[in-house]
Structures are given as C-alpha cells and as structure tokens.
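Undergrad: Turn this into a model:
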Amino acid sequence: MILVDQKEFYIRNLRYFIRSAKEDDAKYLSNVRLQIDGETENMDRDKGEAYIDESGFKQIIKDDTESVNKLFLVAEVNERIVGFSRCEGNKLKRTSHKVEFGVCVLKGYWGYGIGQNLLKESIHWADLNEIKKINLNVLETNDKAIRLYKKYGFEVEGILKKDKVLSDGNYYNTVLMGRFKKD
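TA: A predicted model of the protein is given here:
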C-alpha cells in the first residue's frame, strides 16, 4: 500500500500541505468535521449528526492506513487541519476495483484549491494502486464541485431524485458521478 507523501501548495498567499492522515490527527478531525457539517448543506449531515469522536477517527485512520484500497488525506494550514478527503474501498472481490471519494474543506479556506488538490492526490493514489474506478455523490446545486469533477474525468452516471431535504424544506437531487481509469 502506498501512502501519500506530504506535498506543499502555495495559492493566493496561502501555504498549505496535503498528506496522509496520522493517528495524531484524530483529535482535530472530530472538531473539523463537526464545524464543516455546520457550514454548508453540501454535506450529507447536519452539524452533530453521525458524530465521530477522537477514538472513532483513530480507528478509521488505522484501518485506512492498513488497507490497500483506502486513503485518508488531510490538508493543513499552519499545523491546523482545514480539510480532508477519503477514498474508501471494500474487501469484496467483485467491487474491489473501486473506491468511494468524499471531501470537505472549512468554508474559510474555500477558493484556495484545497479540495481540488485533495482530489488530484486521490486520483494519483488510485492510479498507482490499480484502483480502476472512483465514485462520488454530489448535491445537484453544488455546481462548482460538479465542474471540478468533470474537469478531472468524472461523468454523471445517475441522479437520485428528491434524495435530500434541505433547511428550506425543498427536496434536492444527488448526482452520482464516476471516473473510470482507462488502461
């Protein structure tokens, strides 16, 4: 299994690093995830739902680090985690060629390419590890994310109609996207 070495980025006067998560990150990840869930409705959860505490994140990081088809990346600014992404595969033979990608970044750090660079590093890792397909779900109103995913070779594979109800009381579709590695 190949971990991702730390990489430095400097965009619009912001210096940040992307690297594989370590168990020491668990205490920060719990709070970051909670904050992100409260900042946007692009995520699946409302703030506090499906809460993962420090020990839960430690276990996820440990499992992801030991698996050939899982990747947990963090983005760091001034030694503070401001976002993260995961690629999660499974052990089933028939679906072992694919992973599910998810990403989140604190709202104060949007516009610095953090989500894009987490995606690029995840794609690179997947290609190196013979992962053939990356799947993801995105809210239909998240045009910026949909454009980004298409830029990196993702295609719309389906729509889950009226899949989420947001704070305005309306139902929204979820767009299913996938990227298949061409040999």
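Undergrad: drop to CA atoms for contacts and neighbour counts, all remaining ones
TA: Will do.
Undergrad: hey, where'd the strands end up in this structure?
TA: Applying DSSP state E to the chain gives strands spanning 7-11, 14-20, 70-77, 80-88, 98-105, 133-139, 155-165, 171-180.
Undergrad: Just say which of those is most tucked in.
TA: Scoring the strands of the chain by mean neighbour count under mean count of other Cα atoms under 10 Å gives strand 70-77 as the most buried, with a mean of 24.
Undergrad: pretty sure residue 73 contacts residue 25?
TA: No: judged on Cα atoms under 8 Å, residue 73 makes no contact with residue 25 at a distance of 10.5 Å.
Undergrad: and for comparison, fold this next one:
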Amino acid sequence: MIINQQVFQVNDLSYTIRSANVNDAEALSELRVRIDGETENMDREKGEAFIDTAGFRQIINKDAESPRNLFLVAALDHAIVGYSRCEGVDLSRFAHKAEFGVCVLKDFWGHAIGRNLLQQSLVWADDNDITKLTLNVLETNEKAIKLYESFGFEIEGLLKNDRRHSDGKYYNTVIMGRFKGLLN
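TA: The predicted model follows:
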C-alpha cells in the first residue's frame, strides 16, 4: 500500500517518511547490509540473507499493490537512512494482522526516526483494518521494548536462547503484539 509522505523535524534534523518506490531498491540493498553490520539488535550479520536491487524491486512492487503490506523509508536529503515494513497474511484466519520491523542507521539514532516509522505504520494499520501488529525484539534492546510498550504493544512471549551473538552467548527474543484500541 502507498501512503502520503510526511516531513518531520527532530533535533535540527529534517527528514521525510514516505512509501518506498522502485527507485529506492539499490539504496535499500546497500543500506540493509550496512545496518546489519552496525548492531547485533538485527536478526542478520552483515551480508547475510542479502537482497539485491532486483529483490528489493520485487518486494516494493508487491507491498505497493497489497492492502496488507506497507514499506516505508525515512529519507534525509534524498538519502535513505532507515526503513520499516509491515507484512500481512492473505489467509482469512490471519488477515487481521501484520508483522512490523524497523531499522535505522546508527548515525541517525536519537532523531525519532524509528518512532515516526512506527507511528505511521500504526496509523496505516488502524485505517486498514489491521487489528494486530506483531514484532520480535532482542531482550537486551530495552530502549526499543519501552518504545513499543509506549505505543500499546504488550509482551506476548519469549523465545529462549533464540539467538547466538558474536560474544558466543545466547539471547532471548521477545515477542510483542499490539491490538487496535489499546494504543496509548
């Protein structure tokens, strides 16, 4: 689905949140690899599960056509610095929900980019009969968990020893969900 773009001004930084388009595909392919290498909060290590430009074009086209999907980018001076994606299911028993994911370049943390991508996704979900959004977050990412809770997400479960990081230790994944009507 496509949404109208919005401009945000946070901490002397102006950026736009808009729907992804096929012209973003190459930048998104490069950005995803870079972000995966900046933090262990992501599911992948740098370069894993690589999606090339053509792959991103397919995802963007699919999401633009599907009323159950939303692919947003945060752009600063025409450079993409973050993105989020909601992916729904066409099966009737699950058509009420979508899964949310977000990532932002570390250099741009602290400018509410993730918060605004989430907010725009929630508006889209509420306007399109998506009554449940789900997400997974690393248990040590307390800042993200607090952000999600402030938007009405609740902890629904825990995947124990779900991930192994570069330090050799295992970490839990927190499963969270937000139901329409429970937004703070």
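Undergrad: Go through the strands of the first structure and name the closest to residue 47 of the first structure.
TA: Nearest to residue 47 of the first structure among those is strand 98-105 (13.3 Å), distances taken as Cα to Cα.
Undergrad: Can you get me the start-to-end distance on stretch 160-173 of the second structure?
TA: For stretch 160-173 of the second structure, the first-to-last residue distance is 7 Å (Cα to Cα, to the nearest Å).
Undergrad: Residue 117 of the second structure against residue 83, yeah?
TA: Yes: counting by Cα under 8 Å, residue 117 of the second structure sits close enough to residue 83 to count as a contact (7.3 Å).
Undergrad: okay, and the common contacts of the two?
TA: Overlap of the contact sets of residue 117 of the second structure and residue 83 (by Cα atoms under 8 Å, 6 or more residues apart in numbering) consists of 72, 73, 74, 102.
Undergrad: check contacts around residue 131 of the first structure.
TA: Remark: with contacts taken as Cα under 8 Å, 6+ apart, residue 131 of the first structure is in contact with 69, 97, 98, 99, 181.
Undergrad: give me the stretch of the first structure that stretch 117-136 of the second structure matches.
TA: Correspondence between stretch 117-136 of the second structure and the first structure is established over residues 118-137, with TM-score structural alignment as the criterion.
Undergrad: now do stretch 154-169 of the second structure
TA: On the basis of TM-score structural alignment, stretch 154-169 of the second structure is assigned to residues 155-170 in the first structure.
Undergrad: any chance of the shared contacts of residue 117 and residue 83 of the second structure in CSV, plus distance to residue 87 of the second structure?
TA: Written out in CSV, the entries for those read as follows (distance: Cα to Cα, whole Å):
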residue, distance to residue 87 of the second structure
72, 12
73, 15
74, 18
102, 12
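Undergrad: Pick out the most distant pair among the residues you listed.
TA: Across those, no pair lies farther apart than 74 and 102, at 10.6 Å, counting by Cα to Cα.
Undergrad: list the residues that contact both of the two?
TA: Taking Cα under 8 Å, 6+ apart as the contact rule, the neighbours common to residue 74 of the second structure and residue 102 are 82, 83, 117.
Undergrad: List the contacts of the residue nearest to residue 78 of the first structure when sequence neighbours are not counted.
TA: What sits nearest to residue 78 of the first structure in space, not counting adjacent residues and going by Cα to Cα, 6 or more residues apart in numbering, is residue 16, at 7.4 Å. Contact partners of residue 16 of the first structure, counting by Cα under 8 Å, 6+ apart, are 8, 9, 10, 75, 76, 77, 78.
Undergrad: quick one: the equivalent of the last one over in the second structure from residue 9 of the second structure, how far?
TA: By that I understand residue 78 of the first structure. Taking TM-score structural alignment as the alignment basis, one finds that residue 78 of the first structure is matched in the second structure by residue 77. In this structure, residue 77 of the second structure lies at 13 Å from residue 9 of the second structure, with Cα to Cα as the measure.
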